[in-house]
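curious how this folds, go ahead:
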Amino acid sequence: MSTEPPLYLRVADELRARIESGELLPGTRLPSVSEISAQYGGSNPIATGAYKVLVDDGLVVSRHGAGHYVRSNETPELLVRRHRRRSEDSPFAQGAAEQGAVGTWRHESTTETATASVAGRLDLEPGEPVMHTSYTYLADERPVQIAESWEPLAVTGRSLIALPEVGPYAGIGVAARMRVIGIEVGDPVEKVRARLAARQEAQGLGMTPPGPVLAIERTYYDQATGRPVETADVVMRGDRWVAEYGQAPHGG
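Below is the predicted model of the structure:
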């Protein structure tokens, strides 16, 4: 009778050794379930079993639809927000990972009719249908940012990107999703101001008592037509974020 441990435990042990040795750094996105299955010649339950062990051990964080990440032992005190136009991954997840944190988020999407305010920002008539998505973004499972996003269903409604966080293009960010339907958006237009968090915002961000936030009104435009294709209200903890714009030239 063989005493060799099950394959899923051996896979977990190999990944654990790579994490504990520092080969896989905090924030690193780990191989997908299908990649693990192909590498070890097993089935998907082998990979999911291995990741469950690592999640239970506190070494890995799982984000539905976005994969598994090496957990950081210490979230950076200050997170830097940069624009990532060409990224095919979530800009938030990628940026957090580069700073040693695991970026995840919760979301809820509903079809609504555009209010006068949202319609004005999206160049629609009030009452036209939009997809409204509410987000809570977390760094190492601690809330650091919330957002309300609206997209005109006249643009996305007949495509696979209509639901931002469902389907084959879930979780890849606005620019990459719009590229799927042939729209290049470039950098968004943003209006940024500092203020105190409203009570509901403070609750969502875990701020007790309410403190300062960066409030950003963001709109993406189709570069070919000038049409707005997404607008959002983003609220970031003022004590956890610094926003960085532009890029220094490379030395000759």
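
when you work out contacts or count neighbours from here on, use the C-alpha atoms and nothing else.
OK.

state the number of residues packed around Asp187.
Number of residues near Asp187 (other Cα atoms under 10 Å) recorded here: 14.

swap that for Arg158, please
Neighbour tally, Arg158, other Cα under 10 Å: 9.

now swap in Val185 and tell me
24.

Thr104 too?
Counted with other Cα under 10 Å, the neighbours of Thr104 add up to 25.

check which helix or strand covers it.
Per DSSP states H and E, Thr104 falls inside strand 103-113.

next, the second sequence, to be compared with the first:
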Amino acid sequence: MPFGEQPAYLRVAGDLRKKIVGGELAPHSRLPSQARIRQEYGVSDTVALEARKVLMAEGLVEGRSGSGTYVREHPAPRKIARSGYRTIAGSNPFRQEQSDERAKGSWESRSEQEEASPEIASRLQLTVGERVMRTSYVFRSAGEVAMLSTSWEPLALTGRTPVMLPEEGPLAGRGVVERMAAIDVIVDNLVEEVGARPGLAEENLALGGVPGRTVLVVARTFYASGRAVETADVIIPADRNRVMYHLPVK
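A predicted model of the protein is given here:
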């Protein structure tokens, strides 16, 4: 193959992609069949199949058992605002996760104690197996799951205090900074790392059931005088969201 020339399946996928993005192939419409792709582009069955696989991997189309392959709907990406920590009046974990006063939605949470895994122990500066409080959140916007979040806090710090359960007690839902201040722990720093990976099966199911979806993971850790007091993973679909940071210039 000459330098710079694309394989046939990529050229076919590229043309179909243009039709999808340009609206010629509208959301929920059926993608041309393998036989039609073969005939229209003058390619083999193998090339037609590989082109469809590319579009599926990119999340542009989805297969429906016994029916065919259809163009997926792609709403305008939501902006997940991150702007450092601000105390937010009222109990609203959805807004606390997004750091956006306009953020609205509902959520469910569940807290339970567990032993720190090697990864969580490293993030919280604990010994593997130490007890932590794990809280899982499901956030919904307009009735659809928009975000998942799981946080971990060391029970050596919060155990047997009024803030042991993040969503129960006198400071339920008030956020890490306020809750820790109530037990005389002053949070003064946070670190966020943003990465992308394939969604786990249970994550994809919770986020809409699309297999192979890529998710963005915001790994966040709060510190008080260098001690990690809470760490969390915020998980959002990469194809429907953009993480937007507002940071002060000092």
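
for the strand holding Thr104 of the first structure, buried residues please.
Using 16 or more other Cα atoms under 10 Å as the test for burial, strand 103-113 of the first structure gives 103-105, 109, 111, 113.

any idea which of these is closest to Tyr135 of the first structure?
Comparing the buried residues of strand 103-113 of the first structure against Tyr135 of the first structure with Cα to Cα places Trp105 closest, at 6.7 Å.

state the span of the first structure onto which stretch 9-24 of the second structure is aligned.
Residue correspondence for stretch 9-24 of the second structure in the first structure, counting by TM-score structural alignment: none.

quick check: buried residues in that stretch?
9-10, 12-13, 16-17, 20.

aligned to Gly105 of the second structure, what sits in the first structure?
In the first structure, Gly105 of the second structure lands on Gly103 (TM-score structural alignment).

please say which position in the second structure Asp56 of the first structure maps to.
By TM-score structural alignment, Asp56 of the first structure lines up with nothing at all.

and if you look at Ala17 of the first structure?
In the second structure, Ala17 of the first structure lands on no residue (TM-score structural alignment).

what helix or strand is Ala17 of the first structure on?
Using DSSP H and E, Ala17 of the first structure falls within helix 7-20.

centre of the chain versus that helix, how much separation?
26 Å (Cα atoms, centre = their mean, to the nearest Å).

pretty sure Leu214 of the first structure sits against Arg240.
No: between Leu214 of the first structure and Arg240 there is no contact under Cα atoms under 8 Å: 10.0 Å.

so Pro210 of the first structure is in which element?
With DSSP H and E as the test, Pro210 of the first structure turns up in no helix or strand.

for Glu192 of the second structure, same thing?
strand 189-198.

what packs against that strand?
Counting contacts by 3 or more Cα pairs under 8 Å, 6 or more residues apart in numbering; DSSP states H and E, strand 189-198 of the second structure is packed against strand 214-224.

contacting residues for Leu196 of the first structure?
Residues in contact with Leu196 of the first structure, defined by Cα atoms under 8 Å, 6 or more residues apart in numbering, are 210-213.

among those residues, name the buried ones.
Among the contacts of Leu196 of the first structure, the ones that count as buried by 16+ other Cα under 10 Å are 210-213.

what's the closest of those to Val185 of the first structure?
Top of the list for closeness to Val185 of the first structure, among these and by Cα to Cα, is Val213 at 26.6 Å.

tell me the counterpart of the closest one in the second structure.
Using TM-score structural alignment, Val213 of the first structure pairs with Val215 in the second structure.

same thing with Ala116 of the first structure?
By TM-score structural alignment, Ala116 of the first structure lines up with Pro118 in the second structure.

tally of neighbours for its match?
13.

ok, it - contacts?
Pro118 of the second structure touches 128-129, counting by Cα under 8 Å, 6+ apart.

measure it to Tyr137 of the second structure for me?
The spacing between Pro118 of the second structure and Tyr137 of the second structure, counted by Cα to Cα, to the nearest Å, is 22 Å.
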